[in-house]
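> Could you look at this predicted model? Sequence included:
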Amino acid sequence: MEATASWEWNLELLGCWQLRRGDEPIEVGFRQQRVITVVALLGSRSRTFVANLLWPENSESQAAGSLRASMYRISHELPTLMQSAGHRLALGNRVAVDVHSVRQLVRDILATGAVTPPTAATDVLCSADLLPGWYEDWVIFEQERLWQGRVAALEALARHYLDRGDNARALAAAGAAAAMEPLRESAHLLLVQGHLAAGNRASASAAFGRLRAGLDRELGIAPSPRFTELLDLRTPLPARERDPG
């Protein structure tokens, strides 16, 4: 994760919304939080864009007025946190945002298949929930995008560790991806492969069984043949499905 010692402001969007100046938590009003969060997540945007995004049910002039009021409070109560260049809004130059570090971690892993040092990467990806409890459409879109990036990065880590024979880390990453997406076959396939590489066939079969039960319960489908081939399964049908003759 990104070091924050040189930053004036630290904005936390993972787990809960929190702004700190140095080590001191700062109270921020609801509307101001939303304005700050838009530019933290989406980058520099025009005033019109931010106003219409945050106050979609208001007229354009009303939305612009609400944004001006919020920006007035931000500029006076939180100087240097945000900057305005012409009609555009952006964060100041000395603001660290925790989600930016996770996004960069995801990009690095997807680009190379690994991360250095690897120790905390899986834990970071597991715990990086973006603004839980926020339900605006634009936030939900960013939550889902980060979620899918985290799962893909965990799978990439699992493949990387499997290729290098690091079964413990491979199982941790694959297990985390499977826990986040219980019906995602690619994650469970890596989990099964990790158990088999570690010599734990029973654990591999149990992981497959959980996926099969989940797919049947939620979607009424069976796992792909890749699992049968990998485990060399010849699982009989349940008694209720057998031909009575």
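Happy to help now that I have it.

> going forward, measure contacts between C-alpha atoms and count neighbours the same way
Fine.

> and the nearest residue to S66 once chain neighbours are set aside, what helix or strand is that in?
The spatial neighbour of S66 that comes closest, neighbours along the chain excluded (Cα to Cα, 6 or more residues apart in numbering), is A51 at 7.5 Å. Assigned by DSSP states H and E, A51 belongs to helix 47-54.

> The structure to be compared is supplied as follows:
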Amino acid sequence: MTIASTSAQEGVRSRGRRAVGFGRELDAGGSPSDPATLRLTGEFELVVAGRSLAIPHAAERVLAYLALAGRSVARPRIAGSLWPTSSAQRAAKSLRNVLWRLHGDGLNLVMAQYDRLSLNPEVRTDFSELETLAYRLIEEPKPETLARLPLLIARAELLPDWGDEWLVSDRERYRLTRLQALESAAHALVSTRKLRQALMAASAAIEADPLRESPRRAAVQVQIAQGNVTEAIREYCEYRALLRDTFGLVPTRALNDLLKPWWNPEETLP
């Protein structure tokens, strides 16, 4: 079934589930003809059969919205979220136009069932894979999970160049989940004396939230374990100055106590 017939006959619900976007209908098993991946961390990228495929930005937004939703969504809700300043009629038309433009050769990315749309479940997204990795690191950082830590370090932000309001909650959720995963990984790696990897994780967490103390503690622990006490003191002083200038606060005793065998931070407070 084509998108044209779908648009003309949206009231005919017996048509059931079909695929739209990048051409051919799904096979009997519902699989796309070529592997496809959506990359939502950093710049948006659609990779089909190992090659990057350029699509209009409006189509990028529809695919990203469906990928982050993780379920089927009613067309009016999609249209209203993506075109909030348009009337309902114009927003619905804009969504239909995007689906038309997605209708090409080679792959089906969007599933349509009655008045609801969803991302084809066979399409991989880096966001869902990174989120799964982060949760595993938080719950139980096993060696095989820690081995994938560089991937989480490299993928710092969800579509950072997009200013869409509907992205805000997902972006913040990913930021916090990633941050907690980096902290968990850093402490696990310190405990197993994998200090270089621990410092990488702690540094990435500090970059994500410079005012958060727990990754600073991990970084100080690593530097002390490496015998770099002066570097640990420098890390502490940098954090203390930032905390004082931003909130008028000082680091907690837990951080101070890490340095007391060599240097008493409380005696050097301004």
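Looks like it arrived, so ask away. Because the structure is a prediction, the values reported are computed rather than measured.

> about what we covered before: the next helix or strand after the helix holding A51 of structure 1 vs structure 2, average offset?
Using DSSP H and E, the helix or strand that follows helix 47-54 of structure 1 towards the C-terminus is helix 60-77. Comparison of helix 60-77 of structure 1 with structure 2 after fitting gives an average deviation of 2.2 Å (mean Cα distance after the TM-score superposition for structure 1).

> other SSEs contacting the lengthiest helix in structure 1?
Taking DSSP state H as the criterion, structure 1 has its longest helix at helix 137-163. Packed against helix 137-163 of structure 1, as judged by 3 or more Cα pairs under 8 Å, 6 or more residues apart in numbering; DSSP states H and E, are the following elements: helix 98-112, helix 121-127, helix 167-180, helix 185-197.

> Pull up the aligned stretch in structure 2 for that helix.
On structure 2, the counterpart of helix 137-163 of structure 1 by TM-score structural alignment is residues 165-191.

> Please apply the same query to stretch 16-26 of structure 1.
For stretch 16-26 of structure 1, the aligned range in structure 2 is residues 43-53, judged by TM-score structural alignment.

> list the buried ones in stretch 220-239 of structure 2?
V220, Q221, V222, Q223, I224, V229, A232, I233, E235, Y236, C237, Y239 (16 or more other Cα atoms under 10 Å).

> ugh, wrong one, stretch 133-145 of structure 1
Of the residues in stretch 133-145 of structure 1, those buried (16+ other Cα under 10 Å) are V139, I140, Q143.

> ok so, going back, mean distance between the longest helix of structure 1 and structure 2 after superposition?
Here the mean offset of helix 137-163 of structure 1 against structure 2 after fitting is 1.3 Å, by mean Cα distance after the TM-score superposition for structure 1.

> got the angle for that helix vs helix 185-197?
30 degrees (axes from the mean of the first three to the mean of the last three Cα atoms, to 10 degrees).

> re the thing from before, need the contact partners of the match of stretch 16-26 of structure 1.
D34, P35, A36, T37, L38, R39, A54, E60, L159, P160, D161 (Cα atoms under 8 Å, 6 or more residues apart in numbering).

> for those residues, which one is nearest P150 of structure 2?
R39 (16.3 Å; Cα to Cα).

> Run a quick neighbour tally on the closest one.
For R39 of structure 2, the count of nearby residues is 21 (other Cα atoms under 10 Å).

> Is it correct that it is in contact with T125?
Yes - counting by Cα atoms under 8 Å, R39 of structure 2 touches T125, with 5.9 Å between them.

> ok, back up a step: in structure 2, what stretch matches the helix holding A51 of structure 1?
Going by TM-score structural alignment, helix 47-54 of structure 1 lines up with residues 75-82 of structure 2.

> mean shift between the matching stretch and structure 1?
Relative to structure 1, stretch 75-82 of structure 2 is 0.9 Å off (mean Cα distance after the TM-score superposition for structure 1).

> chain center to that stretch: distance?
Offset of stretch 75-82 of structure 2 from its chain centre (Cα atoms, centre = their mean, to the nearest Å): 22 Å.

> ok, back up a step: make a markdown table out of the helices and strands packed on helix 137-163 of structure 1 and add distance to R217 of structure 1.
Shown next, in a markdown table, are these (distance: least, Cα to Cα, whole Å):
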| stretch | distance to R217 of structure 1 |
| --- | --- |
| helix 98-112 | 32 |
| helix 121-127 | 25 |
| helix 167-180 | 17 |
| helix 185-197 | 15 |
